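**Student:** I'd like to go over a predicted model; first the sequence, then the structure.
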Amino acid sequence: MQALDGIKVLDLSRTLAGPYSSMLLGDMGADIVKVEQPGIGDESRHFTPPSWNEESCYYLSSNRNKRSITIDLKTDEGREIIYKLAKESDVLVENFRTGALDKLGLGYEQLKEINPRLIYCSISGFGRTGPEKNRAGYDLLLQGYGGLMSITGEPDRTPAKAGMSIVDLTTGMFAVYGILTALIARDKTEKGQFIDVSLLDGQISLLNHMATGYFATGKPAGRMGSAHPSIVPYQAFSSKDMDIILAVANNGLWEKCCRAMGWSDLLKDSRFSTNDDRVTHRSILIPIISERLSQLESKEIFDRLDAVGVPCGPIHTIDQVVNHPHVKAREMILEVEHPKVNNLKMPGFPVKLSDTPANLRKYPPLLGEHTDEILDELGFSTEQIEGLKSKHVIGKFDKKSYSLS
């Protein structure tokens, strides 16, 4: 058994935040019906390079454990299919522009009349209320707008974005948090509800201590590269052979670090006695540590510090981390057969449940692969399905065209 067995999710979202959230629900057992535009599909199917046997890696990364149906939402017949799906669904996820689905008759107020128990999760750039509600939102835009880029990068250079689509991915996590909370609430109230999740709100939440620090001091944090505004030494350094991380988060670790590294002079220096002292004299201490570590091989540094429990480690490249023995031991790289990609690999499940674990049941679906199957479950006859295809309300799926060469 899986925790979300029996939960049906109607996924009208595309790109990343929405699909990532529905994938996380699918990993825990929910039945995800992914609705896509006939002939085009989720726009992330076209985000290339990189591609893997002509399949977008962007799409493959966030769409496992789903079934794909293609429906033209601008047709009356297409909307009727959505109504039937919504009536049987527990959750709907969408990330259209504000008001777009309302105009199509697919907004929350319309669908809750069909299914009062429906949990309707709406993901947008700036939220469904407020003066900016009609603005389009993209990960990069919100990294800037939400303050993340102002604190990312080196102080004397242009602000930098995070290396991954951190806004989209964390918004997807917040969406799952909202959906699961609403499912628990529904057990008590017997009613669904509307969930408003935005890329901006997620980023404001993630500002966390940075925002509180501003309210306390009146001074916004700036860019510090890998350094930490409140802890020293806590940043990247260069050893003789590679870049490393040293994370000395408290005074006890500082003493252990100095003794392990033979830095008795630093341990005795009153300028560095406490973390407050080290933060105050950062500009003096960091160059000293940098010079000393640059003379040593990373293995020697790690051996010394690991022996006494001082947090440290390498700065891995992506190829190094996904092939690391510990990552493999944690089963964080999954492999699944796919009609076009032999041995498709992707990141695994970040949450391990002892009794109802996540599992990989379905490869990321081909465009419209499950259209006939889903309509059959809704009670459509073969003749009705063929009629919808002839009217281009739904797309045709030709399995032969997806065969591996």
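**Tutor:** Right, received. Where do you want to start?
**Student:** Only C-alpha atoms from now on, for both contacts and neighbour counts.
**Tutor:** Noted.
**Student:** helix/strand/coil for the spatially most central residue of the chain?
**Tutor:** The residue lying closest to the centre of the chain (CA atoms, centre = their mean) is L169, at 2.1 Å. Following DSSP: H, G, I helix; E, B strand; the rest coil, the label given to L169 is helix.
**Student:** Quick check: closest non-adjacent residue to it.
**Tutor:** A17 (5.5 Å; CA to CA, 6 or more residues apart in numbering).
**Student:** OK, contacts around the residue nearest to the centre of the chain?
**Tutor:** 16-17, 20 (CA atoms under 8 Å, 6 or more residues apart in numbering).
**Student:** would CSV of the residues you listed with secondary structure and neighbour count be doable?
**Tutor:** Listed next are the contacts of L169 as CSV, based on DSSP: H, G, I helix; E, B strand; the rest coil; neighbours: other CA atoms under 10 Å:
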residue, secondary structure, neighbour count
L16, coil, 26
A17, helix, 29
Y20, helix, 26
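**Student:** and here's the other structure:
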Amino acid sequence: MLSGIRVISFNHFHAGPMAAQFLADLGADVIAVEPVDGAFHRNWAVANRFVAGQSVNLLTTGRNKRSLALDMKSADGKAIARRLLETADAVMENFRPGAMARMGFGYEQVKAFNPGVVYASVSGYGASGPDRDLPGQDLLLQARSGLAARTGRADGAPTPTGPVIVDQHAASLLAMGILAALLGRTKSGRGCLVEGSLLQSAIDLQSESLTAWLNGARSDTPRGYHGLASWCSAGPSGIHATADGFLAISMASPADLAVALEMPALAALPASAGFDRRDEITQAVAERLAQKTTADWLPALQKQAIWHMPVKDYDDLRDDAQLAHLGTFVDTQGAEGEPVTLLGHPLRFDGAAPPVRLVPQKLGAQTRDVLREAGYDGAQIEAFVQSRTVGATAAPA
């Protein structure tokens, strides 16, 4: 769908590379520009896990992109970058505000020679304002935005989510903004500056509960009692221990719970008691669920059509029939020849997800190709390699 769109991605861990990957999945020619020693997410790995030398962070965000290793600080490197940017449809970066402008490639500088460019930038706190230069990292933004304060149990501490959901959401928003700007360009012929921030992405993630709070909803604690999912949830919506595991119960009426859980005391309560007496109901349901195993509870919950779900961990996901049907996990051979498992694109178009055309590449795997397409001849390219203006994999025999 994005065939013919060229994206130059000056991105590093995590929101920027992920946003670029979304566009690459949809068919854009995404050229990932990294330093000659590799970007941060190539050299650092969550859980310190590398597969045949490739960071799992690269495996997370590197599919369907071509790799160009470039010394952006050298005069020749800047000239190469300038040539690539002259014909780019979109440029992406997630450095701290002002970093690209200091190299000569901020939005206004690029717009001067490529007026139709869509220039997308995501930072921790936005391009301006009193905190623009603070370090932006997922955990810090969960703390800053109220997300951590509103996650967890009332009898526990503020709790960060395990995954980097702020970065991930920022990536989705940025990709959406780029697509909107590209569509707008087809009508106006003009480019656009698209700016995102982890801070506003963290706020946007909480739109339902935060809007309720801003408009007068209140609670005694920032987090719910007795396993309640949220300070604003109706009881007993939350995750509760069973005799052998954990079970999520969502938006169930007291009357239905009375039947499914054999709790006659709930039968006479109106639906509104889910809010009016939520702590009492949640505690009672939590104590009742702990008396049987998860498997024991499932038939009664299903019969009463109560929304529920056993809590699964990562080891359970490969056996999930629905995930398998959706093609969520892609088992393939990595660029280094070792088997790797990637996550597939999360959307389907006419019934199919976009394929993995390129596994995450070795650093500089397409450097020669990209420079050749930009008009450099073989001798110039080899001179750039020798001077370390660019990094490239071994030349073909």
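**Tutor:** Yes, it's here. Fair warning: this is a prediction, and the values are worked out from it, not measured in the lab.
**Student:** Tell me how many other residues crowd the residue mapped onto T332 of structure 2 from structure 1.
**Tutor:** In structure 1, the residue matched to T332 of structure 2 (TM-score structural alignment) is V336. Using other CA atoms under 10 Å, V336 of structure 1 has 16 other residues around it.
**Student:** Correct me if wrong: V336 of structure 1 contacts N359.
**Tutor:** No - counting by CA atoms under 8 Å, no contact exists between V336 of structure 1 and N359, whose distance comes to 11.2 Å.
**Student:** what do these two both touch?
**Tutor:** Shared contacts of V336 of structure 1 and N359, defined by CA under 8 Å, 6+ apart, are absent.
**Student:** out of the contacts of L169 of structure 1, which one sits closest to Y145 of structure 1?
**Tutor:** A17 (17.1 Å; CA to CA).
**Student:** Quick one: residues contacting the closest one.
**Tutor:** Here A17 of structure 1 is in contact with 123, 168-172 (criterion: CA under 8 Å, 6+ apart).
**Student:** now those residues as a markdown table including distance to G130 of structure 1?
**Tutor:** Output for the contacts of A17 of structure 1, formatted as a markdown table (distance: CA to CA, whole Å):
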| residue | distance to G130 of structure 1 |
| --- | --- |
| I123 | 15 |
| D168 | 20 |
| L169 | 23 |
| T170 | 21 |
| T171 | 18 |
| G172 | 21 |
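**Student:** quick one, strands of the stretch 101-250 of structure 1?
**Tutor:** Counting by DSSP state E, counting those that start in this stretch, the stretch 101-250 of structure 1 has these strands, from start to end: 119-124, 194-198, 234-238, 243-247.
**Student:** Which one, of those, ends up nearest to N275 of structure 1?
**Tutor:** Using CA to CA, the nearest of these to N275 of structure 1 is strand 234-238, at 10.6 Å.
**Student:** Report the buried residues of the closest one.
**Tutor:** Buried residues in strand 234-238 of structure 1, counted by 16 or more other CA atoms under 10 Å: 234-238.
**Student:** again, but for stretch 339-355 of structure 1
**Tutor:** 340-341, 344, 346, 348-349.
**Student:** likewise stretch 288-306 of structure 1?
**Tutor:** Buried residues in stretch 288-306 of structure 1 (16+ other CA under 10 Å): 293-294, 298, 301-302, 304-305.
**Student:** what does that stretch contact?
**Tutor:** 237-242, 244, 257, 260-261, 311-314.
**Student:** and what of stretch 346-358 of structure 1?
**Tutor:** Residues contacting stretch 346-358 of structure 1 (CA under 8 Å, 6+ apart): 1-3, 27-29, 61, 331-335, 359.
**Student:** can you give me the end-to-end distance of that stretch?
**Tutor:** 14 Å (CA to CA, to the nearest Å).
**Student:** Run the chain-centre distance for it.
**Tutor:** 15 Å (CA atoms, centre = their mean, to the nearest Å).
**Student:** Kindly report the same for stretch 202-222 of structure 2.
**Tutor:** That offset, for stretch 202-222 of structure 2, works out to 22 Å (CA atoms, centre = their mean).
**Student:** Can you tell me, leaving aside adjacent residues, what's nearest to L375 of structure 1?
**Tutor:** Nearest to L375 of structure 1 is I385, by CA to CA, 6+ apart, at 7.3 Å.
**Student:** in what helix or strand does the aligned partner of that neighbour in structure 2 lie?
**Tutor:** Taking TM-score structural alignment as the criterion, the aligned counterpart of I385 of structure 1 in structure 2 is I381. Assessed by DSSP states H and E, I381 of structure 2 sits inside helix 378-386.
**Student:** which helices and strands sit right next to that helix?
**Tutor:** helix 367-373 (3 or more CA pairs under 8 Å, 6 or more residues apart in numbering; DSSP states H and E).
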